[in-house]
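Asks: Attaching a predicted model along with its sequence, questions to come.
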Amino acid sequence: MIAIARKYLSSLCLNPNSFLCCSNLHFIPSIHFFSTARAKRFIIPSPEIYDVLVHNHQFSPELAAHASSRLPKFRSPERADSILSFLKENSFTTTQLQKLVIYNPRILGFTIEGFKSRLKVFQDLGLSSKEIAKIISSNQRILHSCMANKVIPSLSMLNALLGSNEEVARLLKKCSWFLTHDLEKTLMPNVEILKSCSIPMERIIYFLHSHPRNFLVKSDIMRKSVDRAIRFGVPHTSAVFIQAPGVLSYTSEGMWEVKLKTLRDLGFSDDDIFTMFRKQPSVFSASVKTMKNKIELLLATGKYNVSNIVTYPTALGCSIEKRLDPRMQTLRLLESKNLIQKWPSLSTVITFTDDRFFDKFIRPYYDNIGEENITKIFVRRQKEMNL
């Protein structure tokens, strides 16, 4: 096995471009792995580590070559094998292990005792091994953050804020970034900003669980975004209040103006725009192109106008391919065959589940519509959903 690995790796060494040109490079996350300092010297992959990764743990040859080349001084395939085997025993899947190794192959040099102590911190929160594996693989920085100075203090702050390990675990399952961000500069001051707006702590905790990443922006950005949301008239008591500063935090003023201009060009007044924003801020997080395409699709039916969209802006949060277009096509077909005299309201079209929409607008007219037309509109889509 090692001989085969050496032969494969030798071909890579003789032709440095062969690795860079391989078709599977999409798994490499960033230029982080190819620093200028490393680029100045050629690193020979370790065939022993390569063999362990490929034959013992089902890594692709490209990933194995990449990982082993990052460890030129590390010559302990036994440790690499034991670490990966230990993590597998603790519910890490092959895909999750690959994510960890992609981020930093040096985990292959960690000790099992070191891993055990890190995992125990999460086990003490009541998290299962599968949940821990998912949390760590979704935020690989956790393994490289200092437990004493970073992870444990963050957990303590979260516990003090949320009141129990169970609530901390619930939050981390949704967003593990709280363990690797500076909570003293993001979460804690952002909570105080919302409290200063007379928002009760219970609602802030609700917001934290429903939109956790909105709390991880810098506090000065949060303050500006909250002030703008208030100026736009988003009520503090609204269930969607936290969405507004969240959208504004991640939208530059220049891009915001582009979105406003696009909506105005499509026939929306400023009052219409801010009414939609107050009702459903999240639809403004879409790209200009996506927002424009959805509006144009609805207006092109001739059945729904700007006023309908302003009344029910949630429609702009629906997928064109999965919901809007198939349903518009269905209603257009029914109308062309005189099977309906009037189109349903936009809210009805959007809120119905697929099954309910089928029962209401397809099943009664199945024979009239024709199986071929139904297949074109729905069966293909259902197959896509099941993939």
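Replies: Happy to help now that I have it.
Asks: C-alpha from now on. contacts and neighbour counts both.
Replies: Fine.
Asks: residues contacting residue 138?
Replies: residue 176 (C-alpha atoms under 8 Å, 6 or more residues apart in numbering).
Asks: Please apply the same query to residue 18.
Replies: residue 12 are the contacts of residue 18 under C-alpha under 8 Å, 6+ apart.
Asks: can you rerun that using 10 Å?
Replies: 11-12 (C-alpha atoms under 10 Å, 6 or more residues apart in numbering).
Asks: which SS state does it fall under?
Replies: Under DSSP: H, G, I helix; E, B strand; the rest coil, residue 18 falls in the helix class.
Asks: Look up how far residue 6 lies from it.
Replies: In this view, residue 18 and residue 6 are 16 Å apart by C-alpha to C-alpha, to the nearest Å.
Asks: same question, residue 218
Replies: To residue 6, residue 218 is 49 Å away according to C-alpha to C-alpha.
Asks: what's the answer for residue 328, then?
Replies: Distance from residue 328 to residue 6, by C-alpha to C-alpha: 59 Å.
Asks: neighbour count winner among those two?
Replies: Neighbours per residue, other C-alpha atoms under 10 Å: of residue 328 and residue 6, the larger number sits with residue 328, 20 against 17.
Asks: If we go by neighbour counts, what in the helix or strand harbouring that one is buried?
Replies: Element membership for residue 328, per DSSP states H and E: helix 325-336. Along helix 325-336, the positions that meet the burial threshold by neighbour count (16 or more other C-alpha atoms under 10 Å) are 326-334.
Asks: Comparison target, given below:
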Amino acid sequence: MSVMFGFLCSRQLLALKHRRTHLGFLQQNGFFIVKSFTSVGLPESNQKPDEEKKHSFAMSYLINSCGLPAKSAILASQRVLFQSPERPDSVLNLFKENGFSNDQISHIVRKHPPILLSDLEKTLLPKIELLRSIGVSSSDVITILTSNPFLFKSSIKKYLIPCYDFLKSVLLVDEKVLKIFKRSSRFFLSNVTNTIAPNIALLRQLGAPPSTISFLAFSLRRYVGWKTCNILTSNSFVS
């Protein structure tokens, strides 16, 4: 409850900072140069179909503004279509304002192109602020979200906070929860009720003390999300 309260308070304060235009960002950084097709002024008779124009614009933007190689841009443009730079510009601006480097932004966009069309205040900012509110350093926030940008689309109420609270109750020490966030962030993309909780319940039924459960959950975290039948039959647990 305290995590949610502190998080919501910080949201109200930090949201004010970002309720302004993000235009002009690309002009200040040589790496990000937008070449908008809207300024080219193609003859009316040569206009492409709407879908093809969106694809061409997106591919150009991915190369010129996000630093993707041509081959990666072609693949990425099949997953995200747009013909206006406003929303993508604001997303790139948000990342830069929060300390992400050009290479990190390029990596995020390459792994998850639809992120360019994300809502800043509903999708992106809440994840950054949540990580900070639970004690993750700014540099680690960047590392976590760069390595696993799919966390941006994970629900805070359904997955991130419940998973954090559950792991905190099991691992007992905050530092261990943060280490799992940094090393095994895919945990926070799962529904703990259906994955982690049954295995912890099994350990308790077998009479394992809290300290042992905490040790196993942290040391063998890549197995904790398995189905209980897989854990019991896995050769990895045979000495």
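Replies: That came through, no problem. These numbers come from a predicted model, not from an experiment.
Asks: Any idea what the TM-score comes out to?
Replies: For this chain pair, the superposition-based TM-score is 0.68 by TM-score structural alignment, normalised by the length of the second structure; 194 aligned residues with a C-alpha RMSD of 2.9 Å.
Asks: Specify, as a residue range, where the helix or strand that comes right after the helix holding residue 328 of the first structure falls in the second structure.
Replies: Per DSSP H and E, the first helix or strand lying C-terminal to helix 325-336 of the first structure is helix 346-351. On the second structure, no counterpart of helix 346-351 of the first structure exists by TM-score structural alignment.
Asks: And helix 346-351 of the first structure, what does it pack against?
Replies: Helices and strands touching helix 346-351 of the first structure, by 3 or more C-alpha pairs under 10 Å, 6 or more residues apart in numbering; DSSP states H and E, are helix 306-311, helix 325-336, helix 354-361.
Asks: Could I get these in a markdown table, plus columns for distance to residue 294 of the first structure?
Replies: Listed next are these as a markdown table, based on distance: least, C-alpha to C-alpha, whole Å:
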| stretch | distance to residue 294 of the first structure |
| --- | --- |
| helix 306-311 | 10 |
| helix 325-336 | 9 |
| helix 354-361 | 19 |
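Asks: between those helices, which gets nearest to residue 109 of the first structure?
Replies: helix 354-361 (50.3 Å; C-alpha to C-alpha).
Asks: re the thing from before, out of the helices and strands packed on helix 346-351 of the first structure, nearest to residue 263 of the first structure?
Replies: The closest of these to residue 263 of the first structure is helix 306-311. By C-alpha to C-alpha, the value is 9.9 Å.
Asks: could you say what helices and strands the closest one packs with?
Replies: Helix 306-311 of the first structure is packed against helix 270-279, helix 288-300, helix 346-351, with contacts defined by 3+ C-alpha pairs under 10 Å, 6+ apart.
Asks: Can you tell me which of those helices is most buried?
Replies: Mean neighbour count (mean count of other C-alpha atoms under 10 Å) peaks for helix 270-279 among these, with a mean of 18.
Asks: and it, how far from the chain's centre?
Replies: Distance of helix 270-279 of the first structure from the chain centroid (C-alpha atoms, centre = their mean, to the nearest Å) equals 27 Å.
Asks: Residue 228 of the second structure -> the first structure?
Replies: Per TM-score structural alignment, residue 228 of the second structure is aligned with residue 219.
Asks: so its match touches residue 188, yeah?
Replies: Yes: with contact defined as C-alpha atoms under 10 Å, residue 219 of the first structure counts as touching residue 188 (8.7 Å).
Asks: Going along the chain, name the helices of the second structure.
Replies: Under the criterion DSSP state H, the second structure carries helices at the ranges 2-17, 50-64, 70-76, 86-97, 102-111, 125-133, 138-147, 161-171, 174-183, 196-205, 210-219, 221-224, 228-233.
Asks: related to what we said a few turns ago, between the helices and strands packed on helix 306-311 of the first structure, which one is closest to residue 92 of the first structure.
Replies: Going by C-alpha to C-alpha, the one of these nearest residue 92 of the first structure is helix 288-300, 36.6 Å.
Asks: The closest one maps to which residues in the second structure?
Replies: Following TM-score structural alignment, helix 288-300 of the first structure has no partner segment in the second structure.
Asks: what packs against that helix?
Replies: Helix 288-300 of the first structure packs on helix 253-265, helix 306-311, helix 325-336, going by 3+ C-alpha pairs under 10 Å, 6+ apart.
Asks: how does it look with 8 Å?
Replies: If you count contacts as 3 or more C-alpha pairs under 8 Å, 6 or more residues apart in numbering; DSSP states H and E, helix 288-300 of the first structure packs onto helix 253-265.
Asks: on that earlier part again, could you dump the buried residues of helix 325-336 of the first structure to a markdown table with distance to residue 204 of the first structure?
Replies: Putting those into a markdown table (distance: C-alpha to C-alpha, whole Å) gives the following:
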| residue | distance to residue 204 of the first structure |
| --- | --- |
| 326 | 38 |
| 327 | 37 |
| 328 | 39 |
| 329 | 42 |
| 330 | 42 |
| 331 | 42 |
| 332 | 44 |
| 333 | 47 |
| 334 | 46 |
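Asks: and of those, the nearest to residue 260 of the first structure?
Replies: For the buried residues of helix 325-336 of the first structure, the nearest to residue 260 of the first structure is residue 328 (26.0 Å; C-alpha to C-alpha).
Asks: what separates the closest one from residue 274 of the first structure, distance-wise?
Replies: From residue 328 of the first structure to residue 274 of the first structure the distance is 26 Å (C-alpha to C-alpha).
Asks: Then residue 381 of the first structure?
Replies: Distance from residue 381 of the first structure to residue 274 of the first structure, by C-alpha to C-alpha: 34 Å.
Asks: likewise residue 369 of the first structure?
Replies: 41 Å.
Asks: now residue 159 of the first structure
Replies: Per C-alpha to C-alpha, residue 159 of the first structure is found 37 Å from residue 274 of the first structure.
Asks: Burial check on the alignment partner in the second structure of residue 208 of the first structure, number of neighbours?
Replies: Using TM-score structural alignment, the equivalent of residue 208 of the first structure in the second structure is residue 217. Neighbour count of residue 217 of the second structure, defined by other C-alpha under 10 Å: 23.
Asks: dump the residue contacts of the residue nearest to residue 217 of the second structure when sequence neighbours are not counted.
Replies: Leaving aside its sequence neighbours, residue 217 of the second structure sits nearest to residue 224 (C-alpha to C-alpha, 6 or more residues apart in numbering; 6.3 Å). Applying C-alpha under 8 Å, 6+ apart, we find residue 224 of the second structure in contact with 195-196, 199-200, 217.
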